[in-house]
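Visitor: got a predicted model here, sequence first, then my questions.
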Amino acid sequence: MNEPAPGPPRALARLQLHAGFTLDDAAAQVDYYAELGVSHLYASPLFTARPGSNHGYDVIDYHQVNPELGGEPALQRLMQRLRAHGMGLVLDIVPNHMFAGPGNAWWMDVLRHGRASHYASYFDIDWRSPDPLVRGHVLLPILGKPYAQALRDCDVHLDRESDEYILRVHDNPLPLAPPTIEALRGAGEAARVLSAHDGTREAGFGRLHALLEQQHYRLALWKLANDMIDYRRFFDINELVGLRMDRTRVFEDSHALVFRLYAEGLIDGLRVDHVDGLADPHRYCRQLRHRLRRLQRQRPAGAPRGPAYLVVEKILAEGERLRPDWRMDGTTGYEFMDQVGALLHDGAGEPMLTELWQAISGERADFATVARAARRQILVDSFEAELDRTARALFDAARADVSTRDVSLPAIRRVLVELLVHFPVYRTYAGGLGRDAADEAVFQQAYARARHQVRIEDRELLAEVSAWLGGQAPRGLPPGRVRQARERAMRIFQQATSPMAAKAVEDTACYRYGRLLSRNEVGADPGHLALDIPTFHALCAERARDYPNNLLATATHDHKRGEDARARLAVLSHAAVVPHWASTVERWRERNDGLRTAVDGARAPSAADEYMLYQTLVGAWPLTLAADDREGLDAFRERIAQWQRKALREAKRRSRWSRPNEPYEDACDAFLAALLAPVHGFAIELHAFVQRIAAAGAANSLLQTALRLTTPGVPDTYQGTDAWDFSLVDPDNRSPVDFDARRAALATGAPWDALLGRWRDGALKQRVLHALLQLRSRHRAVFAQGDYRQLAVEEPEGAGAGRLLAFQRTLDGQAVVVLALRHTGGVLLDAREPRWDAAATTALLAADVRVRGVAPGRYRNLLGGGEGSVDDALQPAQWLSPLPVAVLEPLTS
């Protein structure tokens, strides 16, 4: 058995586990990932989840490994295989929420015993609802019909299960309070008791209603959730209830298995999901690091003894940084996905793309305006209950202080709405000492924008609310009701901003704003199309200094478009390509206009929805799909149709999840079906256009892959992305992976020319990934500890300026040099392959471009071969072949 190398992982491979792909299935792929060059597998949550869960984020039991995945014996078998290859395991955990339903013993106990339950303090429940009907109870908005109708239609009825009385709602069991059960047991024969509570009869209806009134929960129509729910949810998902992880007992109970698995060497690190949902992320992260550090000495031989690898899922806004005092290794890499994605886009094409979007859609608003409108809508449509809870917490803080007792709840609500609408980040992290400098800057920005929107008479209150939310340190107040109320208001507010922002930006605005969908991604700002090379270098250098072990992701289980779909769509921003795209879209719109139909007095799909559909078709078209492949086209249409229906509902303009507009959705489906029907011939045109930009898209993808593997951080390869990834949003991005094909491709060891000749099958991308993972293995210290140095590119001002990216990773005199050309769409437009040579380099750059500052020595290009000596300066054209990206490895004598 090989002992894993100490220190952080060298490279991760993310796997989504479920009943169809278990821990034993993962174990069967260990040798493939070992051969590829991965040091750690990175598993989706392993706790027991809701039966049939395909993601594991709906946990019902933190104390056991999910039996559907094979249980703990299967985890042990997986770890044996990993250790045999000197590999490790990083585990995704879910501390923020659990599934609120059958199977969750903690939740069922709360429903049975109410506030007297041992687990009542585990969940973030507001027992102080302003509604006297709900106060002191848990509101369960699970009825498909109004309450009375549900009882009369027997959707809610009394039943017996395992010789015990239960309540059954839509076939789901709910517990009854112990006094109710005792009363029913003493009421006579079971059949008579059940008959007496038959809601289909008037007398039975009254008895059933009276029985329900004695429970610790209140049943309600599902539509009431957004207005009335009294427990903190994950986003607006009623079935996921928030946990009070700030309480030590809850922390220890929910992490007991994690700590044991780590102590026994069955896991080596953790990815913490949705850290912003926690009341106190700072305390949680430090507590987690402390507990794992204490367990290090218990780990067995064969398990690395160094610090556990810990990263948090955190969306960082532009200019925002992860707090160093959290003691984490970094984030899960959404910010890198944003940065490298923006680098692939061409700012020169932005004005033309903006004009095209506005002309087609008729929408003039920029993304920031669209996002603010979405925030305002979301507060009313999806988070009315959370808004009300936050406003009431602030109202309590006002009433606790005699100097602010005249403040009204409606006034607080008005200023709170404006703060939330204009909040520039997902959340702040103020504690007892108030806001730090970073949070203060955030609040001042939100305050300044909100001040322009609130009524003049509310501006003084806006300043007061800002103070209550951390502008004044609660610990500066004497212990008592005022201090407690301020701290509670601050906690509730900070836990509310993150889901509101995510729902408004990621799940609404990103489905409304369609300038270029490759920038509409989790962690990205679609309003910022491109990133220049100097800024990218500065961000890499900063990461090397502050978070050298930050995860680097370009695809995740949450992405809206696969990494290669985004890379292909980025070509549409290249200045030389935008005119072709614009004329193509105009031609398509004209030829397909007759396929649109009228629904409720408007055309379906709308112009904006049609334009976003064309982008999606172009981005997701498989490289191996022929326009006359009927079976392949049908499968492709099904994938796009699934995306389109979800996109329409997330946008919340003509349809939504809570009230689907099926006539509009069906008309959009019919439009898509007609587009791809063989008789229409559009698929031939679509295929032809994809072929025009496909090679340039592949060049973007290979550049993206190279940067993920060579810039500071730990690269993460999401399942299936070792070949081309043109997936769409979940569940499409969680589709089964053909590992047999990947094994066969890796085993062939085909030369670069052969791979370029059949580049559409994905083996070329796999070879680039394999070559660079092996490089990281040979030069582990260089990538784990080495400097990141921008290399000087000497080029005249002009057409080629700003296209060549050059840097080196150095340690103790050794250097790995990376050269990459971006914005190659003009040269590779209509190209049959992403093949590159000196002539192509010269066509893109000035002939006399030089790269200076390279560590002298002899190098070989890992991406295609070729060797040569370098003495401080090199000519890019000498090395950029056969790809527009080169990674130079030093040769030892």
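Guide: All right, it came through fine. Residues are numbered from 1 along each chain as shown.
Visitor: okay, CA-based contacts and neighbour counts for the rest of this
Guide: Will do.
Visitor: can you pull the contacts of residue 242?
Guide: The contact partners of residue 242, by CA atoms under 8 Å, 6 or more residues apart in numbering, come to 96-98, 123-124, 231-234.
Visitor: how about a cut-off of 6 Å?
Guide: Contact analysis of residue 242 by CA atoms under 6 Å, 6 or more residues apart in numbering lists 96-97, 123-124, 232-233.
Visitor: and here's the other structure:
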Amino acid sequence: RIQFWKGFNFQDLKPVIPFLKKLGVDAIYSSPILKSTQGSNHGYDVTDFQQVNGELGGEVGLFDTSNVVHSEGMKWIQDTVPNHMAVNNENTYLRDVFKFGKKSFYWNLFDFMNTPEFRNRIDLFILGDPYEEVLNSGKISVVNPKNPSIKVYDQEFPMSESGLSMVKSISGGSITNESIKRINSDPAMIHSILKRQNYRLKYWKSGIEGTNYRRFFSVNSLIAIRSENTKYHVITMQKLLTLFQKGIVDGFRLDHIDGLYSPENFLIRFARGTGNAPVWVEKILTGSEKLRKSWKTLGTTGYDFLYYCTYYFVDNSKRRELRDFYTRFSGVRNSPGKMIHENKKAYIRNSFSHEVDFLSHIFYDFLHEKIYGQDITYNKTREFIEELIPSFNIYRTYLTTGSRNPEDIRIMHDTINLAGKRSGLKEVQKCMIRMLDSAFIDGKALYCFQKLQQFIPATIAKSTEDRTFFQYNMIIALNEVGCLPEKFSVSRKSFHSYMKYRAVHWPMAMSTLSTHDTKLGEDTRARIASISHTVHLWTEYVEKWHKMNLNHKVMDGNRELPTKNHEYYLYQILLAQNPDMWIENTRLKERIHGQMIKAIREDGTMTDWNFPDEMYEDRLSRFIDGIMGSAEFRSSFREFYVKAQFTGMLISISQNIIKLTAPGIPDIYQGSEGLNLNFTDPDNRGNVDYKHSENLLEKVIKMHDQGNYEGICNGWKDGTLKIFINYILLNFRRNNP
């Protein structure tokens, strides 16, 4: 997997291709390459589906590099984003909507939530201060008399036809620099012009509880698109399909498939357009959930593999001992399952209230058309929806036209009944069941449930991956994308059962241990997983370190700052690097600080992204500096580190051997051919030192040719052994397809 951005573009990949070929890689697995927000370091904030990103080298650069890849006998697998786009003035299609509103051809491309408050105006949460302050400060103005637009800070937005008419009227029919100057001197006049735009400029904090468009999760800067609308399918997918037809790309990854209105129908259309190109889907499978065999895909991108391969190497016999210690030490008493449910409800209340409004309106409007729904109020409907969404325990169901899957119906039926039990709203529950029973003969009922399905993944992902995973820290190796923190390990029987199922049904699915979205790099995760094999030792050291480091804390009454839960998380993160390097490696310190700030903001108990507690964050930073600078702590930590480093290596090497030999297609995230000691993004999206990897591979090949396997094994600390395993098994796979 290669992460392209302006700091590593198509041309930068070319000199790396011979190394990847020699390593045994068969395909480049590329991050999104279509035009995205300027300076984007990931490419998922697309601004134009019909252009290759110029910052990466444009179409010419892509063709050139792809030709080199193919000349080496390798393929190109392309990540694509069918669910959302960027919300900014760079978005080609949104600019048209900003100007023409509902008259725009692209109006229905975007998934607006048509509630009574919508009024056909898009909320843009781009103001750094309250609207009135920004307006009165002169930071919103009318500019350019020849083609008037609205300037907000350094961004310019198109003016609507109605707004333009008003500017002309104020200017006496002819817009001049003088008339614009007069307009900009009067905030009330600018406000009147803004009221006539097809968008509303709003203070960013007012968007915390939601927007009037469906988003990617709760990210206001990413607006969802309606991929189910066939007239836009050509616009959003045509460039990629053309690249496939020209042989520039050979297959696709489809990002966030669960965000689509009907994933199965989208995959059918996509297969028709490409002639059944190889396609993998980013799909989280929870618990016993299975990927739909009817989907036109080779399988998932491998988070299910990561789950089994991680949990298999955790020692289940020490679960109770570690859990009891963690509970006692951290003071965290809720189970992960309870945390997830409570976090779902909190997110629905605080971040998804607009989505709940929209769903409540469409369900209420439907029920009020029916005789059986006449006594149901809007407030009761909303209260029920608030309980229904967090009651789902899988990422989503797939009720859709022509697909009456009994399992989907059962899950929806059971979840409605569970929500009824939890809320006590029995009458609403009965109406919802009747509505569900009619869904396949009543298109309006089915539409309501299909829109509901689209919102479920956001609440589960945010409450689990972006909240509970940073609150419940018993062993954070388990807190990974696609994983279940309420479980502790998987048995040998379960592991082999999964692999057999994969071999029969999804032999071409991806197998991954690290991605651009994983919370930890695979070798960091393996070291932390090793804690389960030395629980007694770990708990002794944690108690010892806590007493040793108390002088670096601040007492707030009876409470220690930073909290013991955050302290416990920090000790695990520090296993990523030898304490002998803590002082001299300033970059490592920056990374530790960055990861800890991200972790405690995601946790949300002491600080968060929207309302950071600078005092608490400063105390945490001082604590980190204090303990990393303590010779006594470094010496003590080293004693445990050397054990975790070795056991972690055994786990990592074992996992990589399985990845390279088990059913599936191995996905090697950039840099993971050697040690991957990264943290959560953006830490895991930086450039890779490929020169170091090349030198390591050359050394390994030379040692292999000399039969110096003892030397290779002795190089386990610097990644020599790991890159050797990758080199031998990747080339074995290539030579024995």
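Guide: Okay, I see it. Remember, it's a predicted structure, so these values are computed and weren't measured experimentally.
Visitor: now the contacts of residue 242 of the first structure in CSV, with neighbour count and secondary structure?
Guide: Shown next, in CSV, are those (neighbours: other CA atoms under 10 Å; DSSP: H, G, I helix; E, B strand; the rest coil):
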residue, neighbour count, secondary structure
96, 23, coil
97, 26, strand
123, 21, strand
124, 18, coil
232, 26, coil
233, 26, strand
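Visitor: now check the first structure for the residue matching residue 594 of the second structure.
Guide: Residue pairing (TM-score structural alignment): residue 594 of the second structure is matched to residue 642 of the first structure.
Visitor: beyond the helix or strand containing that match, next helix or strand please.
Guide: Here residue 642 of the first structure sits within helix 630-651, counting by DSSP states H and E. Per DSSP H and E, the first helix or strand lying C-terminal to helix 630-651 of the first structure is helix 662-676.
Visitor: after superposition, how close is that following helix to the second structure?
Guide: Once fitted to the second structure, helix 662-676 of the first structure is off its aligned match by 0.8 Å on average (mean CA distance after the TM-score superposition for the first structure).
Visitor: so the very next helix or strand once past that helix matches what in the second structure?
Guide: Per DSSP H and E, helix 662-676 of the first structure leads on to helix 682-710 as the next helix or strand towards the C-terminus. The aligned range for helix 682-710 of the first structure in the second structure is 633-661, by TM-score structural alignment.
Visitor: any idea how far residue 709 of the first structure is from residue 580 of the first structure?
Guide: Distance of residue 580 of the first structure to residue 709 of the first structure, given as CA to CA, to the nearest Å: 33 Å.
Visitor: now swap in residue 359 of the first structure and tell me
Guide: Noted for residue 359 of the first structure: a distance of 40 Å to residue 709 of the first structure, by CA to CA.
Visitor: dump the contacts of residue 242 of the first structure to CSV, plus distance to residue 638 of the first structure.
Guide: Formatted as CSV, these follow (distance: CA to CA, whole Å):
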residue, distance to residue 638 of the first structure
96, 34
97, 33
123, 40
124, 40
232, 35
233, 32
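Visitor: just to be sure, residue 325 of the second structure is in a helix?
Guide: Yes - using DSSP: H, G, I helix; E, B strand; the rest coil, the assignment for residue 325 of the second structure is a helix.
Visitor: what do we get in the first structure for it?
Guide: Aligned counterpart of residue 325 of the second structure in the first structure: residue 356 (TM-score structural alignment).
Visitor: go on, residue 221 of the second structure?
Guide: Match for residue 221 of the second structure (TM-score structural alignment): residue 239.
Visitor: which non-adjacent residue is nearest that match?
Guide: residue 100 (4.9 Å; CA to CA, 6 or more residues apart in numbering).
Visitor: map that neighbour onto the second structure.
Guide: Under the alignment (TM-score structural alignment), residue 100 of the first structure maps onto residue 87.
Visitor: its match and residue 220 touch, don't they?
Guide: No - look at residue 87 of the second structure against residue 220 with CA atoms under 6 Å: they stay out of range, at 7.6 Å.
Visitor: how about the helix or strand that contains residue 60 of the first structure, aligned to which bit of the second structure?
Guide: Using DSSP H and E, residue 60 of the first structure sits within strand 59-65. Counting by TM-score structural alignment, strand 59-65 of the first structure pairs with residues 46-52 of the second structure.
Visitor: report how many residues lie close to the aligned partner of residue 696 of the second structure in the first structure.
Guide: Residue mapping for residue 696 of the second structure onto the first structure gives residue 745, with TM-score structural alignment as the criterion. A count of nearby residues for residue 745 of the first structure, using other CA atoms under 10 Å, gives 19.
Visitor: swap in residue 604 of the first structure?
Guide: 24.
Visitor: so who does it touch?
Guide: Contact analysis of residue 604 of the first structure by CA under 6 Å, 6+ apart lists 596-598, 667.
Visitor: circling back: so how far is residue 299 of the second structure from the match of residue 100 of the first structure?
Guide: The gap separating residue 87 of the second structure from residue 299 of the second structure is 31 Å, by CA to CA.
Visitor: so which of the two has more stuff around it?
Guide: Comparing residue 87 of the second structure with residue 299 by other CA under 10 Å, the one with more neighbours is residue 299, at 27 against 23.
Visitor: which one in the first structure is aligned with the more buried one?
Guide: Checking TM-score structural alignment: residue 299 of the second structure goes with residue 330.
Visitor: one more: residue 212 of the second structure?
Guide: By TM-score structural alignment, residue 212 of the second structure lines up with residue 230.
Visitor: skipping its backbone neighbours, what lies nearest that match in space?
Guide: Nearest non-adjacent residue to residue 230 of the first structure, counting by CA to CA, 6+ apart: residue 126, 5.3 Å away.
Visitor: can you report how many residues lie near the one you found?
Guide: By other CA under 10 Å, the residues close to residue 126 of the first structure number 17.
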